[in-house]
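Student: make a model of this:
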Amino acid sequence: MTIHKEGFGTIIVVLAFLLAVNTGIYFLAGIELTKFTTLASFIIFALVLNFFRNPKRDALIQDGAIIAPADGKIVAIEEVEEDEYLKTKCLQVSIFMSVFNVHINWFPIKGIVKYFRHHNGRFMAAYLPKSSTENERTTVVIENDKGTQILVRQVAGAMARRIVCYAKEETNISQGQQMGFIKFGSRVDLYLPLDTRVDVKLEQKVTGRQTILGWFK
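Tutor: The predicted structure follows:
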């Protein structure tokens, strides 16, 4: 298992903290309690390593397809008004990532990044509908070679305190290329044309870079 570069700083801090705690307990309470806290620390550290895992997986490259930008569960498929950039009715498909999911995000289509913004905000639970517009978030608009635009939004959750996005305006990106990383529980929303054929259902689990969410018409 490889570790994503965004996790190195957090992993070092957690390791230093756990070493300091166990050292202090050893000198204050002795070896017996230290055995217990060392085991607990090992479990905590393993969970942190697992969260920042960077799995090797091939991208499912398909012309006209929209691949999942994240691992997780489909929590919304609905018609909404997108009022930040597209300014039109869209089909919103949302993926909720628990702390046990891989938290890397990938570009769902190939094209050109036409718009990027980072918005500060609240840290409500990411599964709540209002989190899409009120939580800390990034907005990325991608235009494909046919002129069709989609909007991808990374949304911070109740535990997330940092969103990383690699998108830069007017750059070409590939389908399945890494788009960013969200630390701890979070969500990714896609705003698609209304005539998009959606091939996933509510509560369905999806795999980033590999599950096809739908197709352009």
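Student: please make it C-alpha for all contacts and neighbour counts, starting now.
Tutor: Will do.
Student: so which strand or helix has residue 76?
Tutor: Residue 76 is located in strand 72-82, with elements delineated by DSSP states H and E.
Student: how about residue 11?
Tutor: helix 8-29.
Student: other residues contacting that helix?
Tutor: Surrounding helix 8-29, the residues in contact under the criterion Cα atoms under 8 Å, 6 or more residues apart in numbering are 33, 34, 37, 38, 41, 45, 48, 49.
Student: wait, what's in contact with the last one?
Tutor: Each residue near residue 49 by Cα under 8 Å, 6+ apart is listed here: 3, 11.
Student: circling back: what packs against the strand holding residue 76?
Tutor: Counting contacts by 3 or more Cα pairs under 8 Å, 6 or more residues apart in numbering; DSSP states H and E, strand 72-82 packs against strand 88-97, strand 205-206.
Student: what does it contact?
Tutor: Residues external to strand 72-82 that are found in contact with it (Cα under 8 Å, 6+ apart): 87-98, 101, 127, 191, 194, 200-208.
Student: can you show me the strands along the protein?
Tutor: 65-67, 72-82, 88-97, 104-106, 111-119, 137-143, 149-156, 163-165, 172-173, 178-182, 186-192, 197-198, 205-206, 212-215 (DSSP state E).
Student: adding mean neighbour count, write these out as JSON lines.
Tutor: What follows is the strands of the chain, written out as JSON lines (neighbours: other Cα atoms under 10 Å):
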{"stretch": "strand 65-67", "mean neighbour count": "26"}
{"stretch": "strand 72-82", "mean neighbour count": "18"}
{"stretch": "strand 88-97", "mean neighbour count": "22"}
{"stretch": "strand 104-106", "mean neighbour count": "24"}
{"stretch": "strand 111-119", "mean neighbour count": "18"}
{"stretch": "strand 137-143", "mean neighbour count": "23"}
{"stretch": "strand 149-156", "mean neighbour count": "25"}
{"stretch": "strand 163-165", "mean neighbour count": "19"}
{"stretch": "strand 172-173", "mean neighbour count": "18"}
{"stretch": "strand 178-182", "mean neighbour count": "22"}
{"stretch": "strand 186-192", "mean neighbour count": "27"}
{"stretch": "strand 197-198", "mean neighbour count": "17"}
{"stretch": "strand 205-206", "mean neighbour count": "20"}
{"stretch": "strand 212-215", "mean neighbour count": "20"}
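Student: please give me the structure for this one as well, since I'd like to look at both together:
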Amino acid sequence: MFHKEGGKIILISTSLTVALLLLIDYFVTEGWFRTVLMLLVLSILVLVLQFFRNPKRYTEITDENVIAPVDGKVVVIEEVFEPEYFKDNRLQVSIFMSPINVHVTRYPVNGKVKYSKYHPGKYLVAWHPKASTENERTTVVVENRLFGEVLYRQIAGALAKRIVNYAKEGMQVVQGTDAGFIKFGSRVDLYFPIGTKVEVKLGQKAVGGKTIIAKL
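Tutor: Just a heads-up that it's a prediction; the model follows:
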């Protein structure tokens, strides 16, 4: 199953792949070289297809947990100053996504979207310390009845050139459902009140819609 955001790219990539394979088959006569070229073209298509995959995930919906919004590796757990919305110190948990990860963004909690804003910006590598404030990004705050306001931020990386965000202010959202997509390499930051019990460790792999990031 593929994400709807990949529809156009998948169609173009498939069409180009078919055209290139026909051209290679027609013009390249050297057997081994033709095989290598065909495998290279097919490999690129496979990479595009796997990037836009959208596996079905069963989320155990509960207000007592904050779940991972994306697949990836936990690269930051630290107290920082959050300057955009809270304007105070928060506990930040960041998940880095490589190009081979699933790039669907899922709502980490149930609740009402209180804030949703897009920021144009740079394309520093996603793990750069300044990526949270200087890269292209979207900031979303969902108010949950138990956790209060939970902020997550989609951040574009060096390869990501488009962030898709479905959250609109006033929406009621359901934990684990589709919140958007980041195309080609990225990161997502989560911000919690100081003292929140974090359930993940640095270097741990997180699974979007499944891994518990924090709980009451």
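Student: quick check: angle from the strand holding residue 76 of structure 1 to strand 149-156?
Tutor: With axes from the mean of the first three to the mean of the last three Cα atoms, to 10 degrees applied, the angle from strand 72-82 of structure 1 to strand 149-156 works out at 120 degrees.
Student: so which bit of structure 2 is strand 72-82 of structure 1 matched to?
Tutor: Here strand 72-82 of structure 1 aligns to structure 2 at residues 72-82, judged by TM-score structural alignment.
Student: please state the offset of that stretch from the chain centre?
Tutor: Stretch 72-82 of structure 2 has its C-alpha centroid displaced from the chain centroid by 15 Å (Cα atoms, centre = their mean, to the nearest Å).
Student: ok, back up a step: adding distance to residue 24 of structure 1 as columns, could you present the strands of structure 1 in JSON lines?
Tutor: Putting the strands of structure 1 into JSON lines (distance: least, Cα to Cα, whole Å) gives the following:
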{"stretch": "strand 65-67", "distance to residue 24 of structure 1": "48"}
{"stretch": "strand 72-82", "distance to residue 24 of structure 1": "39"}
{"stretch": "strand 88-97", "distance to residue 24 of structure 1": "35"}
{"stretch": "strand 104-106", "distance to residue 24 of structure 1": "35"}
{"stretch": "strand 111-119", "distance to residue 24 of structure 1": "41"}
{"stretch": "strand 137-143", "distance to residue 24 of structure 1": "39"}
{"stretch": "strand 149-156", "distance to residue 24 of structure 1": "34"}
{"stretch": "strand 163-165", "distance to residue 24 of structure 1": "34"}
{"stretch": "strand 172-173", "distance to residue 24 of structure 1": "49"}
{"stretch": "strand 178-182", "distance to residue 24 of structure 1": "33"}
{"stretch": "strand 186-192", "distance to residue 24 of structure 1": "34"}
{"stretch": "strand 197-198", "distance to residue 24 of structure 1": "55"}
{"stretch": "strand 205-206", "distance to residue 24 of structure 1": "43"}
{"stretch": "strand 212-215", "distance to residue 24 of structure 1": "50"}
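Student: out of these, flag the one nearest residue 3 of structure 1.
Tutor: strand 104-106 (11.0 Å; Cα to Cα).
Student: what's the mean distance for the closest one versus structure 2?
Tutor: In the superposition with structure 2, the average deviation recorded for strand 104-106 of structure 1 is 0.6 Å (mean Cα distance after the TM-score superposition for structure 1).
Student: same question, stretch 10-17 of structure 1
Tutor: Here stretch 10-17 of structure 1, set against structure 2 after superposition, deviates by a mean of 1.8 Å using mean Cα distance after the TM-score superposition for structure 1.
Student: buried sites along that stretch?
Tutor: Judged by neighbour count (16 or more other Cα atoms under 10 Å), stretch 10-17 of structure 1 contains these buried residues: 11, 15.
Student: what of stretch 37-56 of structure 2?
Tutor: Under the neighbour-count rule (16+ other Cα under 10 Å), stretch 37-56 of structure 2 has 37, 38, 41, 42, 45, 48, 49, 50, 51, 52, 53, 54 buried.
Student: out of the residues you listed, which sit inside helices?
Tutor: Of the positions in these, 37, 38, 41, 42, 45, 48, 49, 50, 51 sit in helices, assigned by DSSP state H.
Student: now render those residues as JSON lines, adding distance to residue 17 of structure 2.
Tutor: What follows is these, written out as JSON lines (distance: Cα to Cα, whole Å):
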{"residue": "37", "distance to residue 17 of structure 2": "11"}
{"residue": "38", "distance to residue 17 of structure 2": "9"}
{"residue": "41", "distance to residue 17 of structure 2": "6"}
{"residue": "42", "distance to residue 17 of structure 2": "7"}
{"residue": "45", "distance to residue 17 of structure 2": "7"}
{"residue": "48", "distance to residue 17 of structure 2": "11"}
{"residue": "49", "distance to residue 17 of structure 2": "12"}
{"residue": "50", "distance to residue 17 of structure 2": "15"}
{"residue": "51", "distance to residue 17 of structure 2": "16"}
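Student: mind picking the two most distant members of the residues you listed?
Tutor: With Cα to Cα as the measure, no two of these lie farther apart than 37 and 51, at 21.6 Å.
Student: from residue 37 of structure 2, how far out is the residue lying farthest from the centre of structure 2?
Tutor: With distances taken from the mean C-alpha point of structure 2 and given as Cα atoms, centre = their mean, the most distant residue is residue 29, at 42.9 Å. As judged by Cα to Cα, to the nearest Å, residue 29 of structure 2 and residue 37 of structure 2 stand 12 Å apart.
Student: then residue 89 of structure 2?
Tutor: The separation that residue 89 of structure 2 has from residue 37 of structure 2, given Cα to Cα, amounts to 53 Å.
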